[in-house]
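> With the input below, show me the fold.
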Amino acid sequence: MTTYVTFAEFCTRHPGGLGDADRERAEAVLSDASGLVADNYPAEIDPADIPGVVKRLTLRVAMRVFTNPLAMTGETIGDYQWQRSPADGLGLRLSAMERRELRRAAQGGSGTRVVFVTPG
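Coordinates of the predicted model:
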């Protein structure tokens, strides 16, 4: 399995960077994220020419899983506490919007939409 994002690219985008101690875990997450994106990209991906949307979504998923591996969400303020179950978080899944981005890109679309608005 080809990973679409290198450890160096991931480190550059991670707040504060990453050290060698995090390398094994980061590379595992990058491999998992690349596999997920490949499974949802409806076209063959040439490792020598990885589409930008594939790189961006792989980074987004990898960052999401690396920084919050249990997909926990919650908030505590004084006596107030709210928490959502890990099953509710995205984790190592793509949202409907992310899947649409991949489909549009595979069909030759940029994923960008233009809306013309006339004043008045």
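
> okay, CA-based contacts and neighbour counts for the rest of this
Noted.

> State the next helix or strand along the chain beyond the top helix by length along the chain.
If you go by DSSP state H, the chain has its longest helix at helix 23-40. Next along the chain after helix 23-40, taking DSSP states H and E as the criterion, comes helix 52-67.

> Another sequence for comparison is provided below:
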Amino acid sequence: MEKFPRNFYARNDVGIIIDRTWKKHVVEIKRFEDRIISLSLIVGKDNINIISVYAPQVRVEVHLKGKFWKDLKGLVQSIPLAGNIFIGGDLNGHVGKKVGQFAGAYNGLGFGELNNRG
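Predicted coordinates:
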């Protein structure tokens, strides 16, 4: 696994907070550096996978952005089709192929000011 530069991952840790009554249902926790974490729970007959992410921003090197998306894709693809997946966090506007494609995900608040990369 490629390591991110120390100054890259020392500032962006993600996590998932659950109520202690759900702790006994946790079957697996996976972490990819400090930008992706997943938590798998068995609730009744359902497998629930919660993923928290913090996508790299403009100042991050391109190959590290690629690694983030590759890690996230691999994680999602590793979850059985019968599993439920919930992804939350800060995707830094990386939703869909075009900025306006999922406008509803922003609750109509708009995108604010955009840089030349969208």
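
> Overlay the chains and give the TM-score.
After superposition, the two chains reach a TM-score of 0.24 (TM-score structural alignment, normalised by the length of the second structure), with 62 aligned residues with a CA RMSD of 5.8 Å.

> Tell me which other helices or strands the longest helix of the first structure touches.
Applying 3 or more CA pairs under 8 Å, 6 or more residues apart in numbering; DSSP states H and E, we find helix 23-40 of the first structure packed against helix 7-13, helix 52-67.

> redo that, cut-off 7 Å
Counting contacts by 3 or more CA pairs under 7 Å, 6 or more residues apart in numbering; DSSP states H and E, helix 23-40 of the first structure is packed against helix 52-67.

> which residues touch the helix or strand that comes right after the helix it packs on?
Moving toward the C-terminus from helix 52-67 of the first structure, the next helix or strand (DSSP H and E) is strand 73-77. Strand 73-77 of the first structure is contacted from outside by 81-84, using CA atoms under 7 Å, 6 or more residues apart in numbering.

> So which bits of strand 73-77 of the first structure are buried?
Residues of strand 73-77 of the first structure include none that count as buried (16 or more other CA atoms under 10 Å).

> Let me know the angle separating the helix or strand following that strand from strand 73-77.
Sequence-wise, the next helix or strand downstream of strand 73-77 of the first structure (DSSP H and E) is strand 80-84. Strand 80-84 of the first structure runs at 180 degrees relative to strand 73-77, counting by axes from the mean of the first three to the mean of the last three CA atoms, to 10 degrees.

> what element comes up after the lengthiest helix in the second structure heading to the C-terminus?
Secondary structure of the second structure per DSSP H: the longest helix is helix 62-78. Scanning forward in sequence from helix 62-78 of the second structure by DSSP H and E, the next helix or strand is strand 84-90.

> Which other helices and strands does that following strand contact?
strand 46-54.

> the inter-axis angle of the strand it packs on versus strand 84-90?
20 degrees.

> Setting aside sequence neighbours, what's the nearest residue to residue 84 of the first structure?
Distances taken as CA to CA, 6 or more residues apart in numbering put residue 73 closest to residue 84 of the first structure, at 5.4 Å, once the chain neighbours are dropped.

> returning to that earlier point: quick one: the longest helix of the first structure to helix 52-67, angle?
140 degrees.
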